[in-house]
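J.: return a 3D structure for these sequence lines:
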Amino acid sequence: MKNNLQNSRDISIDLLRTIGIVFIFLAHVDAPFVIKQVIKFNVILLVVISGYVYREVKDYKKYIYKRIERLALPTWLFLTFFFLGLFLVEKILKIKVGGLNIDTIISSYTFWWGIGFVWIIRIYLGVAILGPIFLKRKLSFNYLILFYFILEFFIAIILKKYNNENFDRIIEILPYTLIFCYGNLLKKGLIPIKKVTFVLGIFILVFIMQKYNIDMGEFKYPPRLIYIWWGLFVFNILFLLKDKLIELINKKIILKKIIQYIGESTMWFYLIHIGIYYILFFIKKSILIDWRIEYLVLILLSFIILVIKDMLIKKIEKLLKNRNIVLEMLKG
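T.: Model (predicted):
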């Protein structure tokens, strides 16, 4: 998601963010199982990017406040409109949509789970809190590896002894924090990325050979083993190819502008897609929609509404001629 700490735009970062977000959209449609396995790198890619663009801050409290302002406030605003919309659909259109119980609403506003899409905000806030603390210790690549294997061992023991979703959601912040740190160490040139990619490839190959018919989703909550390896492996490949990809994109001016726009606005692009997803979900109850059409509509409608939203904000700002906290939350 958009990071307030990076002053200058980097088209390669916008490209990676765009890849991550559009593949998250793909994960939310009824795509074939194999495709859903391949795209399991999406969340890890975005968390690595958040670590990559992070720069050491002097005022930790101010930094946390800015992350809450950038992540939590827009999501709470969206959820308010979202639940109000569900309420109106049930009352006016007399369509039972569900999700209007107190447990779902509270769980959504706390980013615990709720409607299911906003858990990623909890991850971003968690790594925003813990990531800088880890990096303050002058974390090296060797220590990162050591912490990772200790964490894998710890999670294996915990999962064997306790089978509790709430506990899983607490400890999942830890592996994502290490993934955040991986991105930051990469930015500092402390990750031997080609060697790491080769080793991850070996790990993945051996794991698949042992467990041929696997579902990486089983290793996502909390993230561990093949889910982390695959996510970092694909990110590394994309990172190594980014300069060549940028050369191609620079020849397509419109495509470049779209990628930059999405890269600057991933937060609201993601939030808007939740609403479009639910609309398509209810339509699919009456009409059979091919997953490819569903995916295309999900991206296009989300993008169109994003553009309309930004155009309206600019016009309102000109009329008000002063800073408005609601308009700030509605920005990308």
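
J.: rest of the way, CA atoms for contacts and neighbours
T.: Noted.

J.: tell me the contacts of Trp229?
T.: By Cα atoms under 8 Å, 6 or more residues apart in numbering, the contact list for Trp229 reads Leu200, Phe203, Ile204.

J.: I meant to write Tyr148 there.
T.: Counted by Cα under 8 Å, 6+ apart, Tyr148 has contacts Pro175, Leu178.

J.: just say helix, strand or coil for it.
T.: helix (DSSP: H, G, I helix; E, B strand; the rest coil).

J.: repeat for Leu186
T.: helix.

J.: what count of nearby residues applies to it?
T.: 18 (other Cα atoms under 10 Å).

J.: cool, the one 4 residues further on as well?
T.: A count of neighbours around Leu190, defined by other Cα under 10 Å, yields 15.

J.: over to Ile228?
T.: Counted with other Cα under 10 Å, Ile228 comes out at 22.

J.: quick one: it from Leu178, how far?
T.: 10 Å (Cα to Cα, to the nearest Å).

J.: do the same with Phe167
T.: Taking Cα to Cα, one finds Phe167 at 18 Å from Leu178.

J.: more neighbours, these two?
T.: Between Phe167 and Leu178, Leu178 has the larger neighbour count (other Cα under 10 Å), namely 24 against 13.

J.: report the contact partners of the more buried one.
T.: So Leu178 contacts Gly131, Leu144, Tyr148 (Cα under 8 Å, 6+ apart).

J.: list the buried residues of the host helix or strand of Tyr65.
T.: Element membership for Tyr65 (DSSP states H and E) is helix 60-67. Using 16 or more other Cα atoms under 10 Å as the test for burial, helix 60-67 gives Tyr63, Arg67.

J.: tell me which other helices or strands it touches.
T.: With contacts defined as 3 or more Cα pairs under 8 Å, 6 or more residues apart in numbering; DSSP states H and E, helix 60-67 has these neighbours: helix 119-136.

J.: the helix it packs on versus helix 60-67: what angle between them?
T.: Using axes from the mean of the first three to the mean of the last three Cα atoms, to 10 degrees, the direction of helix 119-136 lies 160 degrees away from that of helix 60-67.

J.: so where do the strands sit in the stretch 201-332 of the chain?
T.: Taking DSSP state E, counting those that start in this stretch as the test, none of the stretch 201-332 of the chain falls into strands.

J.: can you give me the helices in it?
T.: Here the stretch 201-332 of the chain has its helices, by DSSP state H, counting those that start in this stretch, at 226-249, 253-264, 266-283, 291-320, 325-330.

J.: closest to Glu90 out of those?
T.: Of all the helices of the stretch 201-332 of the chain, it is helix 266-283 that lies closest to Glu90, at 12.6 Å by Cα to Cα.

J.: okay, buried residues for the closest one please.
T.: 266-277, 280.

J.: which one of the residues you listed sits closest to Phe87?
T.: For those, the nearest to Phe87 is Gly275 (13.6 Å; Cα to Cα).

J.: quick one, what contacts the closest one?
T.: By Cα under 8 Å, 6+ apart, the neighbours of Gly275 are Phe82.

J.: do the same with the one 4 residues further on
T.: Contacts of Ile279 were listed using Cα under 8 Å, 6+ apart, and none were found.

J.: for comparison, sequence B:
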Amino acid sequence: MREHYHNSSLNGIILTVLPRELPFFFISAYLIFLLLVKPYPFSYSRIIETFLLLKGIGYVWIIRVFILVAIFANPLLNLYKLCKSENRFLALLFFIYLGYERLFIEIKHLNLPSTIITQLIDNYLFYLIPYGCLFGLGIVLPKLRFKNILFISGIFLGIFLLLATFYYRSLGHFISIQDFKYPARIYFVSYGIFMSLFAFSGVDLICCKYNLSNNNHVLLRGIVFVSSSSLWIYLWHIFFVYYWQTLVVYLPKFASHFMIAFSVITLGAIAVTYLQKEIISRIITKTRCGQNHSNLLSMLLK
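T.: Next up, the predicted model:
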């Protein structure tokens, strides 16, 4: 499975996809709420915040993270080359992350007034460092031995369980990792790393055990499609989340169940992304206009 991991140009993908998805979302929302004879739910300020990748509609923050990581991808790669080994690079990332945690605690204790500087720190620096470290882990992940991946996974599982136990004993109830997501803190990050490495190792083992390295195998093709199309799937899921929440009141009561909503939104986003890519592929291969502008169409919509 590891041979399917490859570097991609995040800058080009993000900066071209996002501006085209959001106008479609807001225009379609206007038409749908007009048909439902309901007030338009998005104010001008909320729309502007969305395009600025701030709070807005509440889902675009991760795109800001992608852009920040993409901007600093080359310095991270150069840092990795300077370390000359995976272990040194991982150790450096670990200490950088510890520094971030300490800086976060110190700044929050200072309770500084809201200024441009504090906004930059809160919305950019405190997102760049933890997710940049995760990106660094992703750089070396395909090169690590299986036992090393299990070792790292076990360390972060231990960290997560220790923190979960500490918070439970301190507060008397279980604390959701969502409370440590904006920005990412060690409780959230440790769980995320453990689950990601667990999934990575699991897929790797399944591919080796059942000889799924053939690109034509339907399971492998599905995994590769979802992983390589994750940005578009995420963007389309915003569309489905909002309209499901709007339309679910007109559906039978069982439709409000979490698993029903999750299945509809997930499968809907994947299906629309698949249709989008298939249509663009056919336009590129079967039309002269598509062939003449294949690079542009691929960059914008595939």
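
J.: report the TM-score for the pair.
T.: Here the TM-score for the pair of chains, by TM-score structural alignment, normalised by the length of structure 2, is 0.79; 274 aligned residues with a Cα RMSD of 2.9 Å.

J.: make a markdown table from the helices of the stretch 201-332 of structure 1 and add distance to Ile19 of structure 1 to it.
T.: A markdown table is the format used below for those (distance: least, Cα to Cα, whole Å):
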| stretch | distance to Ile19 of structure 1 |
| --- | --- |
| helix 226-249 | 9 |
| helix 253-264 | 9 |
| helix 266-283 | 11 |
| helix 291-320 | 12 |
| helix 325-330 | 23 |
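
J.: map Trp268 of structure 1 across to structure 2 for me.
T.: Applying TM-score structural alignment, one finds that Trp268 of structure 1 aligns to Trp232 in structure 2.

J.: and stretch 14-28 of structure 2, which stretch of structure 1?
T.: The aligned range for stretch 14-28 of structure 2 is 71-85, by TM-score structural alignment.

J.: in the matching stretch, which residues are buried?
T.: Leu71, Ala72, Leu73, Pro74, Thr75, Trp76, Phe78, Leu79, Phe82.

J.: those residues in helices, which ones?
T.: Filtering the buried residues of stretch 71-85 of structure 1 for membership in helices, criterion DSSP state H, returns Leu73, Pro74, Thr75, Trp76, Phe78, Leu79, Phe82.

J.: looking at the residues you listed, point me to the pair that's furthest apart.
T.: Leu73 and Phe82 (14.0 Å).

J.: ok, the residue nearest the centre of structure 1 - contacts?
T.: Geometric centre of structure 1, nearest residue: Val43, 4.7 Å, by Cα atoms, centre = their mean. Residues near Val43 of structure 1 by Cα under 8 Å, 6+ apart: Gly20, Ile24, Gly231.

J.: wait, what's in contact with the equivalent of Asp122 of structure 2 over in structure 1?
T.: Using TM-score structural alignment, the equivalent of Asp122 of structure 2 in structure 1 is Asp168. Asp168 of structure 1 makes contact with Tyr221, Pro222, according to Cα under 8 Å, 6+ apart.

J.: what about Asp168 of structure 1, which helix or strand?
T.: Going by DSSP H and E, Asp168 of structure 1 is in helix 165-171.

J.: mind listing what's buried in that helix?
T.: So for helix 165-171 of structure 1, counting by 16+ other Cα under 10 Å, buried means Asp168, Arg169, Ile171.

J.: ok, now stretch 74-87 of structure 2?
T.: Leu76, Tyr80, Glu86.

J.: what do you get for stretch 122-133 of structure 1?
T.: Quick answer for stretch 122-133 of structure 1 (16+ other Cα under 10 Å): Arg122, Ile123, Tyr124, Leu125, Gly126, Val127, Ala128, Ile129, Leu130, Gly131, Pro132.

J.: and the fourth one, what pairs with it in structure 2?
T.: In structure 2, the residue equivalent to Leu125 of structure 1 is Ile67, according to TM-score structural alignment.

J.: show me what contacts that match?
T.: Leu10, Asn11, Ile14, Leu15.

J.: how distant is stretch 318-332 of structure 1 from the center of its chain?
T.: In terms of Cα atoms, centre = their mean, to the nearest Å, the centre of stretch 318-332 of structure 1 is set 25 Å apart from its chain centre.

J.: how many neighbours does the nearest residue to Ile284 of structure 2 once chain neighbours are set aside have?
T.: Spatial nearest neighbour of Ile284 of structure 2, excluding adjacent residues (Cα to Cα, 6 or more residues apart in numbering): Gly290 at 4.0 Å. Neighbours of Gly290 of structure 2 under the rule other Cα under 10 Å: 18.

J.: surely Gly290 of structure 2 meets Ile279?
T.: No. In this structure, Gly290 of structure 2 is not within contact of Ile279 by Cα atoms under 8 Å, at 10.8 Å.

J.: from Phe94 of structure 2, how far out is Leu144 of structure 2?
T.: Distance from Leu144 of structure 2 to Phe94 of structure 2, by Cα to Cα: 16 Å.

J.: looking at those two, which is more packed in?
T.: Neighbour comparison, Leu144 of structure 2 and Phe94: the larger count goes to Phe94, with 16 against 13 (by other Cα under 10 Å).

J.: would you mind finding the match for that one in structure 1?
T.: Checking with TM-score structural alignment, Phe94 of structure 2 has Ile145 as its match.

J.: CSV please, covering the buried residues of stretch 74-87 of structure 2 and showing distance to Phe258 of structure 2.
T.: Listed next are these as CSV, based on distance: Cα to Cα, whole Å:
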residue, distance to Phe258 of structure 2
Leu76, 39
Tyr80, 42
Glu86, 41
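
J.: and Lys96 of structure 1, helix, strand or coil?
T.: coil.

J.: what sits against it?
T.: Contacts of Lys96 of structure 1 (Cα under 8 Å, 6+ apart): Val89, Glu90.

J.: 10 Å instead, please
T.: Leu86, Phe87, Val89, Glu90 (Cα atoms under 10 Å, 6 or more residues apart in numbering).

J.: now the nearest residue to Met299 of structure 2 once chain neighbours are set aside: how far from Ser229 of structure 2?
T.: Leaving out its chain neighbours, the residue that sits closest to Met299 of structure 2 by Cα to Cα, 6+ apart is Ile13, at 6.4 Å. As for Ile13 of structure 2, its distance to Ser229 of structure 2 is 11 Å (criterion: Cα to Cα).

J.: overlap in contacts of those two?
T.: Contacts common to Ile13 of structure 2 and Ser229, judged by Cα under 10 Å, 6+ apart, are Lys302.

J.: and the gap between the counterpart of Ile159 of structure 2 in structure 1 and Leu232 of structure 1?
T.: Mapped onto structure 1 by TM-score structural alignment, Ile159 of structure 2 lines up with Phe203. Note on Phe203 of structure 1: its distance to Leu232 of structure 1, by Cα to Cα, is 12 Å.
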